[in-house]
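Colleague: Predicted coordinates and the sequence they were generated for:
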Amino acid sequence: MSEKETMQTGNEELLNALDSVQEVNVGDIVKAEVLAIEPGKEAIVGIEGSGVEGVVPFGELSTLPIEAITEVVNIGDVVELVVIKRSKDKENGSYMLSKKRIDAKKVWEEIQADFDAGTIIEAPVTDVVKGGLVVDAGVRGFVPASMVDVNFVDDFSVYKGKTMRFKIVEIEPSENRLILSHKAIAQEEREAAKKEKLATLLAGDIVTGKVARLTNFGAFVDLGGVDGLVHVSQISHNRVNKPEEVLAVGDEVTAKIQSVDPEAGRISLSIKDTLAGPWDNIEERAPKGATLKGTVKRLTSFGAFVEVFPGVEGLVHISQISYKHIATPHEVLSENAEVEVKVLEVKPEEKRLSLSIKALEEKPESMKQAEAEEHYELPEESTGFSFGEILGEALSSNEDAE
């Protein structure tokens, strides 16, 4: 080959090489080989097919927090990058590129697919901010406070570091907006657990649980996935005006199931039914003839009801209040007065006690005398005859006269 032909061939090869060089523009997705790494600063890459170099800044390497560049790339790796701008620093490469943005684009595409399919995703909570939680779903996700849980949450710090399940509520990749909800998942889980728990509960079962909340009409007890209601009338054998008088949120209680309504998801409970009744063993605690101390609870026209044990009231009939004649119990008694009573009669099956106040008092002398006269008998030694004989003789005399 002549020198002219050789030069011509060389020129053709150069032209072909130049023709094969790709033009690099901002926005292009390219492949590049990692040529060098400057720790904590950047990775220098050679863009394939272009004959030019570029840099990937530390902040453009990963969508996740990293401490070293080598956590993501190493020298010799070929990675996919996007050109984000031309670099003015020619010594460190002609272009600035990003791996993070390529990865984020793929993540957004996956999240969009999950959103379209209604798929539940799992992701760790990386931070707690004003108004909610920050979640790492490959890209930054946000959970508003109102979507964190079913119940009100006072301290969100307990969620930091936890991996949780989320429903995708809103997605807008162009604005890097991803709104998630754990509340929707919690509601579904709660309903599933509730149905499962309801299927295991039967009327008459004795169960334990913790007081979840108090209302004016009763207490809701968490039985483990489902709440049961203890009506205020079923809290104690004693009268309870408000549940907070005897219960507090967090208290562990034992209760008896009165009824279960699976369709409505309602459970009626009774703490009272698990406690010893006030009338249990009443014949031993208040036997006939016993003297007890009590408190006047109610006054009526026919007598006074006196509480001698918590939940046990007995009636002092008006005729058993005093030896004096009274028109109403109010003349000598008042509510909440402390009195001493004697048990006249006990009827456990009817939950009735008959009591007397006057039986513990001394009879007036006038009453004693009247009773003595009423039961008076003529002494035999005064006449030599018995009262019966005198009466018989008198009757006989009358018959003879006739």
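Modeller: Noted; the coordinates are in hand. This is a predicted model, so every value here is computed, not measured.
Colleague: use CA for all of it now, contacts and neighbours both
Modeller: Fine.
Colleague: and the residue positioned nearest the centre of the chain, helix, strand or coil?
Modeller: Nearest to the mean C-alpha position of the chain, by C-alpha atoms, centre = their mean, lies Ala212 at 4.0 Å. Classification of Ala212 by DSSP: H, G, I helix; E, B strand; the rest coil places it in strand.
Colleague: my guess is it meets Gly224, correct?
Modeller: No. Ala212 lies out of contact with Gly224 (C-alpha atoms under 8 Å); the separation is 10.7 Å.
Colleague: What segments of the stretch 101-250 of the chain are strands?
Modeller: Assigned by DSSP state E, counting those that start in this stretch, the stretch 101-250 of the chain shows strands spanning 121-129, 132-136, 140-144, 163-172, 177-181, 206-215, 218-222, 227-231.
Colleague: Mind putting those strands into CSV with distance to Asp400?
Modeller: Shown next, in CSV, are the strands of the stretch 101-250 of the chain (distance: least, C-alpha to C-alpha, whole Å):
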stretch, distance to Asp400
strand 121-129, 122
strand 132-136, 119
strand 140-144, 119
strand 163-172, 118
strand 177-181, 118
strand 206-215, 86
strand 218-222, 86
strand 227-231, 83
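Colleague: Enumerate the positions of stretch 164-172 that are buried.
Modeller: Buried positions in stretch 164-172, judged by neighbour count with 16 or more other C-alpha atoms under 10 Å: Arg165, Phe166, Lys167, Ile168, Ile171.
Colleague: Just give the nearest non-adjacent residue to the second one, would you?
Modeller: In this case it means Phe166. His182 (4.8 Å; C-alpha to C-alpha, 6 or more residues apart in numbering).
Colleague: Now do that neighbour against Thr163, distance only.
Modeller: 11 Å (C-alpha to C-alpha, to the nearest Å).
Colleague: Just confirm Val312 contacts Asn281, I think it does.
Modeller: No. Look at Val312 against Asn281 with C-alpha under 8 Å: they stay out of range, at 11.6 Å.
Colleague: Settle it for me: which of those two has more neighbours?
Modeller: Val312 (20 against 12; other C-alpha atoms under 10 Å).
Colleague: Which residue comes closest to the more buried one once chain neighbours are left out?
Modeller: Nearest to Val312 is Pro278, by C-alpha to C-alpha, 6+ apart, at 6.0 Å.
Colleague: another structure for you, compare them:
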Amino acid sequence: MTEETKITEEITASEEVTATEETNVEAAQEEQAPEAAATEATPEVPAAAAPVAVEAESVNQADHLDVAVIKKGVTVKGKIVKIDADQAFVDIGYKYDGTITLRELSSVTLENAADAVTLGQEVELKVVSINDAKEQLILSKRVVDSEKAWTELQAKLESKEIFEAVVAEVVKGGLVVDVGLRAFVPASMVERHFVEDFTDYKGRTLKLRVKELDQEKNKVILSQKDVLDEEFEVNKKSVMEGLKIGQELEGTVQRLTPFGAFVNIGGIDGLVHISEMSWQHIDHPNEVVSEGDQVKVQVLKLDPQNDRISLSLKATQPGPWQKLGSELQVGSIVTGKVQRITNFGAFVEVAPGIEGLVHISQVAHRHIATPHEVLKEGQEVQVKILDINPSDKRISLSIKDTEEAPAGSEKQEKPRSDSRGDRPERSRQPKSDYVQQENQKLTSTLGELFGDKLSKFK
């Protein structure tokens, strides 16, 4: 027997009962009529059963309306009156309360019904099933929310509206949020930077924008990264306009790379190259800072067109030349470490952050073609300070002056010979005297050869 047939039979039975009661009332009135005619002083007694018939009719009409309206697929409104761990109970004005199971409360997985509704909350629901015999009325909040969500999300996609939603689940490849539908935020669309572990994102509120919507495939893709990128561009322009070369700022170390550290200053990142991390030589930025450290940096260069900001950490700290004390004096001998070797010499660190040059001529007593013949990087050597120039940040050093010269290393100078043999070089004399003497020699020689012939022309 269908529900509608059952309802029809109940209504018919109710009508038959009402008709029978009305017939009984009329018969009672006819029996009382002769008695009323015989005694005129006796007032006419009104029919007492008539109100009963009216009351019964009202109840039947109310029951008829309830059963007709509350049926499967109908949308109703109600108030949450009780919450259990796995279900919630709703008063919708029916003869008994309806039930919302955990699955019908939300499109996302819930651990407790209280995560979706609260006591006294007004909700709109869809009737899933009804069984008056067992007094079971199953309702769904999820279906109503889902129907509304598609319309709302389509409007947000077209308007590019930004809205907020709470992360309900952390799943493989991203996050799930409840927007009336089960929506997905891919891992690549959560932040502007790479996130390795999303465990602590559950319960966070994200600022989102609809990225993709496909109702036929029940597909909803959202993005927070698009929102953050837009905010970053607006903020970046504002920050860049306020920066000046030489300005010192507080920043936070965001990430480290082999070539330097990226520091966030006012919402945008600048690069501190490894050469600007410390006054001393370092092999990796992690020797100086760690991610999350608060540091003071100085602006070195600005390149707004390429979105580049060059920063310096060491420029905000006292340099080694500023701290240079009396331990380094001209003529003193100190221990240093060879940092770099070039063809013209070697750079030796004689104090933290202070390097001096040992020219190739000051490396050894003997002749060498390149400093690599006697030195290697990292080697500790004794050096003598030949000269210090703090303004130019230069120190001249010597290794050979710290060593004793080997015997016979000084060669005797030999007189230079001219191009015609081993004859000693002529003693130096003024050029004009030398030319005059040569001319005289040339004149005397010509006279000896052609004297007799030249005399004929006298």
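Modeller: It's in. Nothing here was measured: the structure is a model prediction, and the numbers come from that model.
Colleague: where exactly do the helices run in the stretch 301-450 of the second structure?
Modeller: 431-454 (DSSP state H, counting those that start in this stretch).
Colleague: again but with the stretch 1-150 of the second structure, I slipped
Modeller: For the stretch 1-150 of the second structure, the helices defined by DSSP H, counting those that start in this stretch cover 3-38, 49-69, 102-105, 141-159.
Colleague: which of those is buried the deepest?
Modeller: Comparing these by mean neighbour count (mean count of other C-alpha atoms under 10 Å), helix 102-105 comes out on top with a mean of 22.
Colleague: Please state the offset of that helix from the chain centre?
Modeller: 35 Å (C-alpha atoms, centre = their mean, to the nearest Å).
Colleague: What is it packed up against?
Modeller: Under the contact criterion of 3 or more C-alpha pairs under 8 Å, 6 or more residues apart in numbering; DSSP states H and E, helix 102-105 of the second structure touches strand 136-140, helix 141-159.
Colleague: who's in contact with it?
Modeller: With contacts defined as C-alpha atoms under 8 Å, 6 or more residues apart in numbering, helix 102-105 of the second structure is touched by 86-88, 109-110, 112-113, 116, 139-143.
Colleague: ok, back up a step: name the residue in His182 and Thr163 of the first structure with the higher neighbour count.
Modeller: Shown here are His182 of the first structure and Thr163; by other C-alpha under 10 Å, His182 has more neighbours (22 against 14).
Colleague: Which position in the second structure pairs with that one?
Modeller: Mapped onto the second structure by TM-score structural alignment, His182 of the first structure lines up with Gln224.
Colleague: And Gly336 of the second structure, what's its match in the first structure?
Modeller: Using TM-score structural alignment, Gly336 of the second structure pairs with Gly294 in the first structure.
Colleague: Which residue is the nearest non-sequential neighbour of that match?
Modeller: Val308 (4.3 Å).
Colleague: burial of Gly303 of the first structure, as a residue count?
Modeller: By other C-alpha under 10 Å, neighbour count at Gly303 of the first structure equals 19.
Colleague: Tell me the one among the contacts of helix 102-105 of the second structure nearest to Asp283 of the second structure.
Modeller: Using C-alpha to C-alpha, Thr109 is the member of the contacts of helix 102-105 of the second structure that sits closest to Asp283 of the second structure, with 49.4 Å.
Colleague: hang on, the earlier thing: quick one: the residue nearest to Gly294 of the first structure and Leu355 of the first structure, what's the gap?
Modeller: Using C-alpha to C-alpha, we find Val308 of the first structure at a distance of 10 Å from Leu355 of the first structure.
Colleague: and for the two, which residues touch both?
Modeller: Common neighbours of Val308 of the first structure and Leu355, using C-alpha under 8 Å, 6+ apart, are Gly314.
Colleague: Name the residue in those two with the higher neighbour count.
Modeller: For Val308 of the first structure and Leu355, the more surrounded residue by other C-alpha under 10 Å is Leu355, and the numbers stand at 30 against 20.
Colleague: What does that one correspond to in the second structure?
Modeller: Per TM-score structural alignment, Leu355 of the first structure is aligned with Leu397.
Colleague: My guess is its match contacts Val358. True?
Modeller: Yes. Between Leu397 of the second structure and Val358 there is a contact at 4.8 Å, judged by C-alpha under 8 Å.
Colleague: looking at the contacts of helix 102-105 of the second structure, which has the most residues close by?
Modeller: Highest neighbour count within the contacts of helix 102-105 of the second structure, by other C-alpha under 10 Å: Leu139, with 28 neighbours.
Colleague: list the contacts for that residue?
Modeller: Gly98, Thr99, Ile100, Thr101, Glu104, Leu125, Lys126, Val127, Val128, Ser129.
Colleague: ok now do the first one, which residues does it touch?
Modeller: When contacts are counted by C-alpha under 8 Å, 6+ apart, Gly98 of the second structure touches Phe89, Val90, Asp91, Ile92, Gln136, Leu137, Ile138, Leu139.
Colleague: Could you see which of those carry over to the first structure?
Modeller: Retained in the first structure (both residues aligned by TM-score structural alignment, their matches' C-alpha atoms under 8 Å) from the contacts of Gly98 of the second structure: Phe89, Val90, Asp91, Ile92, Ile138, Leu139.
Colleague: And the fifth one, how close does it get to Glu122 of the second structure?
Modeller: Applying C-alpha to C-alpha, one obtains 17 Å for the distance of Ile138 of the second structure from Glu122 of the second structure.
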